[in-house]
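Q: take a look and give me a structure for this.
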Amino acid sequence: MSETESLESWIERQYPLAVTNMLRSISATGVTKPRPGFGQTVVPVKGSVVASPIPASYDPDPDYFFHWYRDSAVVMDALRLVETEEASAHFCDFVDFSLGLNDLRGGDLVEDKAWREGVAEDFKQFVREDDDLASVVVRGETRVNPDGSLDISRWNRPQYDGIAARILTVLRWVKCRGPFGGLHDDAVSELLDEDIRFVLAHWREPSYDIWEEEKAHHYYTLRIQCAALEEGAAWLAGEGDGEAGHQARAAALEIRGRLDRYWQAEPGYYRSRLTDDGKPTPKDLDIAVILAVIHAGGTSPAHSPADPKVERTLDRLDALFEADYDINRDRPAGRGPALGRYHGDEYYSGGAYYFSTHGAAELCYLRASALRGDDPEAAQRLRARGDAYLETIRAYTPEDGEMSEQFDRRTGEHTSAKHLAWSYAGFISAVEARKRA
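A: Okay, here's the model as predicted:
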C-alpha cells in the first residue's frame, strides 16, 4: 500500500482489478478441476459461478470449486453493477444453468452404482449415502458442481438462503437490465416462478446457516426470504397470479414479525439465530446479520440499513473484533477494525474476512444514503466510518489487487481460499454504495 496514495485513487485502481478477478469465477470453462479421490474431473459449463477459480484440494487451501447458490447470487448481483459488454450474456447463461439443475435426480446416482467404484477407499467416508441421495431436493442443496452435476460429498443440508438470494438477484436484473429477448425472458419468468414457490413452501423450516455449521432458524435466511417474497409478490401479481402474490405477501409479513424476535435489548444487537431451546449461543453476535441487511436491501424502518438497531449491532461487532484480533490493536488513525464472522471462529485462521469488512463499509454507505435528507451530520459520519473500513481493506490488499477469503487475525497474511469471488463482489457492491452516499 502506498502511503501517499489517496483512498479515492486506490479505489479507482482496485475496482477494475476486482472486476477482472471476479469474472474469473463466472463461466470458468477454461479451468479443469480434478478430484481423483472422488473419481471426478469437473469442467465448468457456461452460467456456473465457482466460489474460487483456484482448483485447490485442502493442500492447504480449501476446495471451493463449487457453484454455491448463495455465493453465485451475490456475485451475479455485483456483476449487475458493472459496465462490461459480457454482463448480460453471463446473466442469461446463469439463468439457463440454474434452470438446468431441475433435471438433477439423486435417485439416478442411487441406481447407477458405477460411480462409487471410482471413489478412493479413504474418500468413501466423505461420500453421501444412498438414502441422502434418494431424498435430494435440488433447491435445498447448498451447492452443486459447476459442471451441473450433484455434489456427492457429505455436507450440511438443507440450506435455504441461496434460492431466496437468487430471486432477489434475478429481479434486480429484470428491473435494471431487462428485457433479455425471446426465450431468455421466458426462462427468467420460469426460474422466478419456481424459486418463489420454493421459498413460499419451505421458509418455516429450520436449515443450516450461512456458514453451513448449525441447523436452526437464522436471521440471514429469514431476512433474505422475507425480501424475496416481498419482491416476488409484486412480480407474481404483475404476471397475473394474484393468489400466489397474496400468499407471498402474507408470508413476508409473518416473517417480519418473526425477525423482530431476534432483537436482544440488553446486549443491544440482533441475534443471528434462534435454536429450538431458545438459549444464547456463542455465535449469536455474527456478521451474518449485517450481510443479511445489505443483501436484502430495502428502505423499511426495521431490518434495513435505515434501522438504528442494525447500526448498534455493527457497533457490537466492532467491539468484539477489536478485542479478538491483534491486527486491530494500535492501528493507525483513520482505519476501522477488520471484521470476521463471530467470536471463537476456528476456520482456517479464524481471522478477518474481506466480505465481512466490505459488508460493514457497505452498510455504512447505505445508511448514510438513508439518513442524508433527515440527518446530514449522521450521514457524513457514516460515510467516514465506511471509508475507515475500506482503509483497512486497502492496508491488507497487495498491489496486484488479490483478495482471498481471509486475512490472518495476527499477521494480516492471506489465508483460506484464494481469489474468493465473494470478496471481489463485496468490494464492488461497497464501492457502488459509496458512490450513491
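
Q: every contact and neighbour count from this point should use C-alpha atoms.
A: Fine.

Q: flag every buried residue along the helix or strand harbouring residue 174.
A: Taking DSSP states H and E as the definition, one finds residue 174 inside helix 161-177. Residues of helix 161-177 classed as buried: 161, 162, 163, 164, 165, 166, 167, 168, 169, 170, 171, 173 (neighbour count, 16 or more other CA atoms under 10 Å).

Q: and this one, please, so the two structures can be compared:
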Amino acid sequence: MRGTGFAPADTERLDAAITDLTGVLADDDHWDAAGNHLISMIGDTQPGYEPNISSVMAAVYGALEVTDTRVLATVAGLRAAWTDGANAYPVNAADAALGLGPMFGRFPGDTYDGDDNDSGTGHPWALCTANVAEVHYDLAAAVASTGKVPIDARSRPFFDQLGIDATTTIADVAAILCDAGDRMLGALIRHSDHLELSEQFDAVTGYEKSVRNLTWSYAAYLSAVRARRRALSTPLPT
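A: This next block holds a predicted model:
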C-alpha cells in the first residue's frame, strides 16, 4: 500500500472488524445497570475508570448510535461527575456562571495531567468536550428528522439535565440540544490560546496544558462544527 489507500483485502478486514465490534458494543455485557452507564472495558480497571468518555466516542466514530439511550445515560453520568461532587472541575463552575460548558475529561478517576503523571488530578480535554458537543448536535439532527425523542428510564437523567421532558416540542428539543453543544464549544474557545488547542485544560484555572496544538483536538472541534451545521440545516417534520 502507498499513502492512505487500502487494498481490497484490508478494507474487507476492516469492515469485518467494525461489524464484530459493533455487535459486541450492542451487547448488554457492556452495560452497568446499577451505575446507569456503559462499560468501556470488561474486567479489572483502576478506580473511577467508568463511566468512560470512550463509550461516548463510540457514538461519534460510528460504533453506536447517538439515539442509543445507553450512550445518553453515559453522557449524563460523566456530566454529573464533572459538575458536581468530588470529581467536579472548578473551571466548570466558573464557566457555568458565564453560560458556558461544561468541559469533559476522560474518566472521573483520571490522574494523568500531561505534565506530571503523578499529579493525582485529571483535567478536561478539548477533544473529549468537542466529541460530547458533537453527540448533542447529532442527536438534535436525529430528533429533528424523525420527530422522536429517545427518552426512557436510562436516558431520562440526560434529558433532565437539559430541562427536556415529554411536553417539550420537537423544535425546542432540537434547539436545546444545539444550545448545549454551543455552550461546550464556547468553553473551548474561551479557554483556547487565541484559538490554538492543546490536549487539556487545567481543571482549576482553565489554562491550556500538556501537548500543544494537538491534531486530534482540532479534528474533534471541526467535526463538531460540521455536525452543528448538519443539525441546524435538518428540517423539522411537518
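
Q: format the buried residues of helix 161-177 of the first structure as a markdown table; extra columns: distance to residue 381 of the first structure.
A: Formatted as a markdown table, the buried residues of helix 161-177 of the first structure follow (distance: CA to CA, whole Å):
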| residue | distance to residue 381 of the first structure |
| --- | --- |
| 161 | 32 |
| 162 | 33 |
| 163 | 35 |
| 164 | 33 |
| 165 | 30 |
| 166 | 33 |
| 167 | 33 |
| 168 | 30 |
| 169 | 30 |
| 170 | 33 |
| 171 | 32 |
| 173 | 32 |
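
Q: any idea which helix or strand comes after the helix holding residue 174 of the first structure?
A: helix 183-202.

Q: now do the same for residue 206 of the second structure: its match in the first structure.
A: Using TM-score structural alignment as the criterion, residue 206 of the second structure maps onto residue 412 of the first structure.

Q: related to what we said a few turns ago, which strands or helices does the helix holding residue 174 of the first structure pack on?
A: helix 69-80, helix 183-202, helix 219-238, helix 288-296 (3 or more CA pairs under 8 Å, 6 or more residues apart in numbering; DSSP states H and E).

Q: quick one, helices of the second structure?
A: Ranges of helices within the second structure are 8-26, 53-60, 69-83, 90-96, 126-146, 156-162, 170-191, 215-233, based on DSSP state H.

Q: now check the second structure for the residue matching residue 434 of the first structure.
A: By TM-score structural alignment, residue 434 of the first structure lines up with residue 228.

Q: how about that match, nearest residue that isn't a chain neighbour?
A: residue 137 (5.3 Å; CA to CA, 6 or more residues apart in numbering).

Q: just list the residues touching that neighbour, thanks.
A: The neighbourhood of residue 137 of the second structure, defined by CA atoms under 8 Å, 6 or more residues apart in numbering, consists of 177, 178, 181, 224, 227, 228, 230, 231.

Q: residue in the first structure matching it?
A: Under the alignment (TM-score structural alignment), residue 137 of the second structure maps onto residue 365 of the first structure.

Q: how much space between that match and residue 389 of the first structure?
A: Residue 365 of the first structure sits at a distance of 11 Å from residue 389 of the first structure (criterion: CA to CA, to the nearest Å).

Q: residue 402 of the first structure now?
A: For residue 402 of the first structure, the distance to residue 389 of the first structure under the criterion CA to CA works out to 17 Å.

Q: now swap in residue 274 of the first structure and tell me
A: For residue 274 of the first structure, the distance to residue 389 of the first structure equals 29 Å [CA to CA].

Q: tell me which of those two has more neighbours.
A: residue 389 (24 against 19; other CA atoms under 10 Å).

Q: chain center to stretch 47-60 of the second structure, what's the gap?
A: For stretch 47-60 of the second structure, the separation from the chain centroid amounts to 8 Å (computed by CA atoms, centre = their mean, to the nearest Å).

Q: ditto for stretch 10-19 of the first structure
A: The answer for stretch 10-19 of the first structure is 21 Å, by CA atoms, centre = their mean.

Q: quick check: it aligns to which part of the second structure?
A: Using TM-score structural alignment, stretch 10-19 of the first structure finds no match anywhere in the second structure.

Q: which residues sit against that stretch?
A: 82, 394, 400, 401, 402, 424, 425, 427, 428, 431.

Q: the fifth one touches residue 419, doesn't it?
A: Yes - between residue 402 of the first structure and residue 419 there is a contact under CA atoms under 8 Å: 6.2 Å.

Q: so for those two, which sits in the more crowded spot?
A: When residue 402 of the first structure and residue 419 are compared for neighbours, residue 419 comes out ahead with 22 against 18, by other CA under 10 Å.

Q: with adjacent residues omitted, what lies nearest to that one?
A: residue 404 (4.8 Å).

Q: and the one you found, how many neighbours?
A: Neighbour count of residue 404 of the first structure, defined by other CA under 10 Å: 23.

Q: any idea how far residue 424 of the first structure is from it?
A: Per CA to CA, residue 404 of the first structure is found 9 Å from residue 424 of the first structure.

Q: if we can go back for a sec, give me the common contacts of residue 402 and residue 419 of the first structure.
A: residue 21.

Q: what helix or strand is residue 21 of the first structure on?
A: Under the assignment here (DSSP H and E), residue 21 of the first structure is part of helix 7-23.

Q: buried residues in that helix?
A: Within helix 7-23 of the first structure, the residues that count as buried by 16+ other CA under 10 Å are 10, 11, 14, 15, 17, 18, 19, 21, 22, 23.

Q: just give me how far it sits from the chain centre.
A: The answer for helix 7-23 of the first structure is 20 Å, by CA atoms, centre = their mean.

Q: what's the answer for stretch 190-200 of the second structure, then?
A: Mean-position distance between stretch 190-200 of the second structure and its chain equals 18 Å (CA atoms, centre = their mean).

Q: what sits up against that stretch?
A: Here stretch 190-200 of the second structure has contacts from 113-114, 123-127, 189, 201, 206-214, 217-218, using CA under 8 Å, 6+ apart.

Q: stretch 249-263 of the first structure too?
A: With contact meaning CA under 8 Å, 6+ apart, stretch 249-263 of the first structure is reached by 200, 219, 222-223, 225-227, 229-230, 233, 269-274, 303.

Q: what do you get if the cut-off is 6 Å, keeping everything else the same?
A: Outside stretch 249-263 of the first structure, the residues that touch it by CA atoms under 6 Å, 6 or more residues apart in numbering are 226, 229, 230, 233, 269, 270, 271.
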